[in-house]
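Visitor: Next comes the sequence, and after it the predicted model I'd like to discuss.
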Amino acid sequence: MSPSYDQRWDRLVTWLEGKGMLVDEKHLKVQAALFTVPASAHINIITLESQYPGAELSAVQLISLHLFLHKPLGDTDSFDPLFGPYISVLPRDFDGHPLTWAIRRTLGRADAGTALLGFFPPHVNTLLAQLERRFWEDWKAVREYLKAHTHNGSSNTELDYLWAWLNVNTRDLYHDLGRRRDDNISLCPVFDYANHVWTGATMSPSRKDSGVWGNPGNASQASLVCSSLEKPLGKDEELLLTYGAHSNSILFVEYGFVNVVSEADIAAGLYIAEATVDEIVYDLILRCGGDALLLVVREALEQEGYWSDWTLHTAPPPAYPSYRLLSALRLLHVFVVDESPFGAVSTTDLALWRDTVAGLRDAVSESNERDVRRSLRSICDAVSVRAERSLDALMKAKADEIGGPSAWSKFAVGNVAVLWKEERAVARAVLDSIEAGVVF
């Protein structure tokens, strides 16, 4: 009979006690009291590098490699002599994570989950593609290491490595180990049970050296301490971390969840919401002058570093377009004035635009700003329409096409709906700013 989760937790606590952690009721209440997890209980580049001599791997690759080689089989425990009790309580699957669906699609193993990929906002698909590239690059590096060394478990599959990689990507904490910034991460027992909250976190991890704070020379002995924040906690209240000031699109792609925030809070600027409008702006440029206009606009924007990544924002209020987007629209309307056909542009007009980008002028001209605001209004309308249509399609899709009966399917569909509702709320908020005459 496989051990229960309570049994695995008890084994983890016993293991932590063996590492020198105080686990009595006074010190491991996981509430307002502080607790410290000893350095030897962290899985990081320092605690692992002696196990993999000569491995020229990043921290993510090395930690993922170790989890990969010691992945529990079925419902059994991990046999890892170093971190087995900890690995045994890690999530056993990530079936509800967007990267899992993307990897399965790439491997030709499409299922009900991969169908949901077709309902994502364009920017989310872009972020997911970037995450998938990171995964395959790390898998290539680890696979090359495995080919050069003999390790038990090296015959496991890409999906086994995906399990390991996602455990690292969704649970690691920044931990100053005196290494390169990207290598200053650790998996830390107990801390990784904390859920994310976008405001009002009740704790944060901090480093405690055996000697001097912040001295990289003590990095191998640097424990992580749970520091309670100013907000007082009541009995049985949950301890929460803030994973970072991330947009919902990043939270969804990286972690598989979103912050559920009311559209009223978004409109009021209480939540940092955004919408990326690259595809809509591309279409606008093409409608104004076809491929010829797209070519010259892109060339000029790339020279100044303003091509793509055009966004709308709600915070700080009032809602506004990004400066990148304003720069692109100002350039567009240097070429297309008052909806006239795309034609030749004088060097003087381009110089005025470049002065605006450089901050030497507030605007190209009054007429240019009028055209920009008109196009900005059409962009917001297009975002709203796209969101409405996408939400309608998402709600009408058959359940067995976008997740099926899986336990996570309803949750995942709800997350995607939140992403579209957020884009709609952002667009409406920027429209309100335009109608109110807000100067951007």
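Guide: Structure received.

Visitor: rest of the way, CA atoms for contacts and neighbours
Guide: Fine.

Visitor: Do a quick rundown of the helices in the stretch 1-150 of the chain.
Guide: 5-18, 45-48, 59-69, 84-87, 98-106, 122-148 (DSSP state H, counting those that start in this stretch).

Visitor: gap between Phe83 and Val60?
Guide: 16 Å (CA to CA, to the nearest Å).

Visitor: Neighbour count for the two, which is higher?
Guide: Neighbours were counted for Phe83 and for Val60 using other CA atoms under 10 Å; Val60 has more, 23 against 20.

Visitor: residues touching the more buried one, list them.
Guide: Asp138, Trp165, Val168, Asn169, Asp183 (CA atoms under 8 Å, 6 or more residues apart in numbering).

Visitor: Could you double-check that the first one lies in contact with Ile63?
Guide: No. Contact between Asp138 and Ile63 fails when scored by CA atoms under 8 Å: they sit 11.1 Å apart.

Visitor: next up, a second structure to put side by side with the first:
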Amino acid sequence: MCCTLKSSTRKSRLGRTFRKRLNRQNRFDSGKNLPSVIKDIEWIIFRDWLKQTGFPKTKLTLAEFNERHKNTKSSVYPYIQMLPKNFDTVPICLDLELLEFLPNNLKEDVKSQKLKFEKDFRSVCRFLKKQLNSDINITYNEFLWSWLCVNTRCIYFEPFKSINCDVRENIAIAPMLDFLNHNFDAKTKGEFNRVTQCYEITTLTPWKKGQQVFINYGPHDNFKLLLDYGFTIPNNPFNYILLDDEFFKFNEEVENVISKKLNLLMKNGFYGDYALHASQISFRLLTALRLRFLRPINDISSQETQHLITKWQNTISGKYEIVSYENEIEVYEWIDSVCKELIKKCDLMLEKVNNTNSIPSGSLENLKLLWNESKNILTSVIILIQDSKKYVTL
């Protein structure tokens, strides 16, 4: 598959002398040099290989797994040389003891990802052995490297209408495209051009010569970026904290009452996914907590209980903002208390991370960023609650 990078900015119609003068001015603007473009030998070989092979005709398939062992004899050797040699910062590659330093939600996602990988590994081994009668023997680590090359660098490729296939299961690697890094504020448009048989990316952001061109992988928080790509971004605006564990552990009521309330949440579409953002508390969390603090609910069919449930449902429809001031105070007090407890946990984990010498430097920086930014979100929410007019009624 071929990748074509286009720019939406129009070329200047001013003269060559003006453009040369402008380039010199940009280069030394504010006393800062523009970053130099690295042209190492692997990149030059890869670029020449692209020209010689005449993309988009060359494609990578399952049969190319063994290409890595062919070295220079492989038809895709220049491309393989440009791929990462390892994926040390991707959590699935971390030692088991290091996984304990991850936040709980991310830890569970890593476990799920590992199960998927192991299932894929078994499937491929069975396929090669039974269907192809192949002598190719893929080791666990070799397949993990190949699997991560695809998982960290692929795009979703919409199949032709005649093919009955879930687009989420149809992925492809597009050489050149997979060398572009992610930035959350990069504005791009990407699509496969069936006429040119190329995947084309149009940048909607102007870039100067010498600047790195970014694309946008999507509105991903740092947990998602670390899980799937092995990196994190400081001040990522898409970061959030899930309070599902804390919410479902909250059991101050008798079991049958809790069960009734959870059933109501499920019936009304508010079961789970309770998030805190630095600038807001999710409506899902507020709605769920308003029901949890709705008292008393004993006989679900009683007139009093139905009246309380109607008041709660009116906050969902927007008819009323709150159930009652007393109810709202309890909601915000609970969030405030949970945030303070989680901040203590962040401090404890940061101390453990800083005092552990066995963590590789790349993973160390990612872990510190995750816990520090989680702490920042929690602190921001506490300030948000303190400044809230609802909270002032205390």
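Guide: Perfect, thanks for sending it. Not measured: the values here are computed from a predicted model.

Visitor: circling back: tell me the one of the contacts of Val60 of the first structure nearest Ser367 of the first structure?
Guide: Asn169 (48.4 Å; CA to CA).

Visitor: what's the closest of the helices of the stretch 1-150 of the first structure to Val413 of the first structure?
Guide: Closest among the helices of the stretch 1-150 of the first structure, once you apply CA to CA, is helix 98-106, at 11.1 Å.

Visitor: Shouldn't Ala172 of the second structure be within a helix?
Guide: No. Going by DSSP: H, G, I helix; E, B strand; the rest coil, the assignment for Ala172 of the second structure is strand, not a helix.

Visitor: From Thr17 of the second structure, how far off is it?
Guide: Ala172 of the second structure is 44 Å from Thr17 of the second structure, by CA to CA.

Visitor: of Asp138 and Ile63 of the first structure, who's got more company?
Guide: Between Asp138 of the first structure and Ile63, counting by other CA under 10 Å, Ile63 is the more crowded of the two (25 against 21).

Visitor: and that one, how far is that from Val142 of the first structure?
Guide: Applying CA to CA, the value for Ile63 of the first structure to Val142 of the first structure is 10 Å.

Visitor: Cys288 of the first structure now?
Guide: Taking CA to CA, one finds Cys288 of the first structure at 48 Å from Val142 of the first structure.

Visitor: Likewise for Ser327 of the first structure?
Guide: 43 Å.

Visitor: Pro85 of the first structure too?
Guide: 24 Å.

Visitor: secondary structure element for Thr356 of the first structure?
Guide: Using DSSP states H and E, Thr356 of the first structure sits within helix 347-357.

Visitor: Name the residues that touch that helix?
Guide: Ser327, Arg330, Leu331, Val334, Arg361, Asp362, Ala363, Val364.

Visitor: now do 10 Å
Guide: For helix 347-357 of the first structure, contacts defined as CA atoms under 10 Å, 6 or more residues apart in numbering pick out 300-301, 304, 306, 323-324, 326-328, 330-331, 333-335, 358-365, 368.

Visitor: got the contact list for Leu127 of the first structure?
Guide: With CA under 10 Å, 6+ apart, Leu127 of the first structure has these contacts: Arg133, Ser249, Ile250, Phe252, Val253, Glu254.

Visitor: now with 7 Å?
Guide: Residues near Leu127 of the first structure by CA atoms under 7 Å, 6 or more residues apart in numbering: Val253.

Visitor: what separates the aligned partner of it in the second structure from Leu350 of the second structure, distance-wise?
Guide: Mapped onto the second structure by TM-score structural alignment, Leu127 of the first structure lines up with Asp109. Counting by CA to CA, the separation of Asp109 of the second structure from Leu350 of the second structure is 21 Å.

Visitor: One more: Val150 of the second structure?
Guide: In terms of CA to CA, Val150 of the second structure sits 32 Å off from Leu350 of the second structure.

Visitor: now do Tyr274 of the second structure
Guide: Tyr274 of the second structure is 24 Å from Leu350 of the second structure, by CA to CA.

Visitor: Please say which of these two ends up with more neighbours.
Guide: Tyr274 (23 against 18).

Visitor: Need the residue in the second structure that's farthest from the chain's center.
Guide: In the second structure, Gln303 marks the outermost C-alpha relative to the chain mean, sitting 46.3 Å out by CA atoms, centre = their mean.

Visitor: ok, that one to Arg47 of the second structure distance?
Guide: For Gln303 of the second structure relative to Arg47 of the second structure (CA to CA), the value is 75 Å.

Visitor: for Leu262 of the second structure, same thing?
Guide: 58 Å.

Visitor: and these two? which has more neighbours close in?
Guide: Neighbours were counted for Leu262 of the second structure and for Arg47 using other CA under 10 Å; Leu262 has more, 19 against 14.

Visitor: Next up, identify which helix or strand the aligned residue in the first structure for Glu142 of the second structure is on.
Guide: Using TM-score structural alignment as the criterion, Glu142 of the second structure maps onto Asp160 of the first structure. Using DSSP H and E, the element containing Asp160 of the first structure is helix 158-171.

Visitor: Go through that helix and flag the buried ones.
Guide: For helix 158-171 of the first structure, a neighbour-count test (16 or more other CA atoms under 10 Å) marks Glu158, Asp160, Tyr161, Leu162, Trp163, Ala164, Trp165, Leu166, Asn167, Val168, Arg171 as buried.

Visitor: Many thanks, have a good one.
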